[in-house]
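[1] My questions concern the predicted model and sequence given below.
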Amino acid sequence: MLDGMPRQRGATAPAPAPVGAPPAVRAPRWWHLLPTPAGTPFTFAYVAVLAVTSVVTTLAGPALVHSLHEGSSTDVAHLLRAPVSVLLASAVWIAGGLLSPYALAFVVVLTALERRAGGVRAMGAFLAGHVVATLATEVPVGLAVLFGHLPPTSLHRLDYGISFGVAASVGALAGLLRPWLRWPLLVLVGGALVDDLIAFADPMTNWGHLIALATGVACWPLVRPRRRTAAAIAPSSR
């Protein structure tokens, strides 16, 4: 039973199994951490896409892989020409392949989010973080080039991957957890992202991760199930 979902009062107990019938086989609890076609279709389909692109990255030559990544990059130049298509294309590549830490986080977090919020809401939170964080980090680059603070080559900065969406999914999932787990998760993940920002290795991407996490937190009203009001439940007086 999911957190926050009360047991229905007055429900009848299940009928006992017939004598001699084989015991029901229950899937282990860890199985719910993995996506399934019926239970989490969005996550399952997305993992399948990432598996295909990871195989392409592994088997294709370096020149072809670089060309594919460059064509899917959400740099300023591509965003100005084809913003929608490049935002979608950039989210089908994962740095390091399916064995990377982001891949494991993606599978576990998005599966848990979709099981609790549904596929449409999970997809909305993921895409919101991906799009908002990308624009929040690339628009300042375009303005800096326009005013002469950065060279024109910055318009072609290679940028792709699912990390913004993963960070947003973590933020959204936290809103569906109990407080004793919600706040330690946000502190742990947020602290790690701040630590990366302080290291200043890639400040634009690191700022993007923090923005994506905050976007996921802002999606709590979206992912949390709506509760029917008493007025809606009460029978009509007419």
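    Received it, and whenever you're ready, just let me know what you need. Computed from a predicted structure; not experimentally measured.

[2] switch to C-alpha atoms for all contacts and neighbour counts from now on
    Noted.

[3] excluding its backbone neighbours, what's nearest Val86?
    Nearest residue to Val86, sequence neighbours excluded (C-alpha to C-alpha, 6 or more residues apart in numbering): Ser72, at 5.5 Å.

[4] do the same with Asp196
    Closest to Asp196 by C-alpha to C-alpha, 6+ apart is Asn206, at 6.4 Å.

[5] Could you measure from the one you found over to Glu114?
    Computed with C-alpha to C-alpha, to the nearest Å, the distance linking Asn206 and Glu114 is 26 Å.

[6] do Ala199 as well
    33 Å.

[7] Between these two, which is the more surrounded one?
    Legend: neighbour count by other C-alpha atoms under 10 Å for Ala199 and Glu114, higher for Glu114 (23 against 11).

[8] hold the first one in mind and look at this next one:
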Amino acid sequence: MVRSWHGILRRAARLLPTPAGTPFTFGYALVLLATSLYAEFGDPRTVAALLHASSTDVAHLSRTPSAALLASALWVAGGLSSPYALGFVLVLTALERRIGAWRTAGVFAVGHVGATLVTQVPVAVSVVAGHLPETSLHRLDYGISFGLLACVGALAGLLGPVVRGAVLVWVGAMLLRDLVAFEDPLTAWGHVLALLIGVAGWPLARRAAGRAAASG
């Protein structure tokens, strides 16, 4: 009985990031913990100003694209109570254990940057064409969800067929619900694109996982 409990605890511990085993996820999680706590307990006006400055809206992307993309990924929309917070820890830990820190960081970055640009460029074009008001250039947009969804897509390709199908069906159903609700179509479509970015990287992720397993 004691041995079985030890085995369960060891398997459960592997779900969480560690400094040695998953340094990227562990370090990034600490940053997100700090910013989330500040967003919860810091001065509301200062927090609002920081979030506005971190927004990846068209106005910020046109002036300081690198700074905006980096700063927006330092916050969790909804804070620690958001499902994105738990999803970040579990998904990125699992992915990093399979393909390594640098490759996991790469998947996250490509999803975050790619989905952001693909969703914001049409906004800029629509404003120039007169189809959207100029206020659309200053839409508040920040968070880790695009990078996280790309990592979900990449991780799915490394799972067994049954689990992979279950994950994709579950996540796909949530994304479809958001699209149908039409409450935030820009973000909803960005989530779909981010997931597809991760899925498109399956061949690379599988080769990386194979190399990591061989060297380990």
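    Here it is on my side, so go on. None of these values were measured; they are calculated from a predicted model.

[9] Please name the residues that touch the residue nearest the centre of structure 2.
    By C-alpha atoms, centre = their mean, structure 2 has its centre lying nearest to Leu148, at 2.1 Å. Listed by C-alpha atoms under 8 Å, 6 or more residues apart in numbering, the contact set of Leu148 of structure 2 reads Tyr84, Gly87, Phe88, Val91, Leu92, Phe108, Gly111, His112.

[10] ok, the first one - how many residues close by?
    Which is Tyr84 of structure 2. Neighbour tally, Tyr84 of structure 2, other C-alpha under 10 Å: 20.

[11] Could you find the closest non-adjacent residue to the counterpart of it in structure 1?
    Using TM-score structural alignment, the partner of Tyr84 of structure 2 in structure 1 is Tyr102. Among residues not flanking Tyr102 of structure 1 along the chain, Ser163 sits closest, at 6.6 Å (C-alpha to C-alpha, 6+ apart).

[12] and if you look at Ala89 of structure 1?
    Ser72 (5.2 Å).

[13] distance of the counterpart of the one you found in structure 2 from Tyr38 of structure 2?
    With the correspondence set by TM-score structural alignment, Ser72 of structure 1 lines up against Ser54 in structure 2. As judged by C-alpha to C-alpha, Ser54 of structure 2 and Tyr38 of structure 2 stand 14 Å apart.

[14] now Ala208 of structure 2
    Ala208 of structure 2 is 36 Å from Tyr38 of structure 2, by C-alpha to C-alpha.

[15] just the helices in structure 1 please.
    Applying DSSP state H to structure 1 gives helices spanning 41-59, 62-71, 76-81, 83-90, 101-117, 119-146, 163-174, 179-199, 203-218, 220-223, 230-233.

[16] Need those in TSV (columns: distance to Leu33 of structure 1).
    What follows is these, written out as TSV (distance: least, C-alpha to C-alpha, whole Å):
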stretch	distance to Leu33 of structure 1
helix 41-59	11
helix 62-71	30
helix 76-81	35
helix 83-90	25
helix 101-117	6
helix 119-146	15
helix 163-174	13
helix 179-199	17
helix 203-218	20
helix 220-223	19
helix 230-233	34
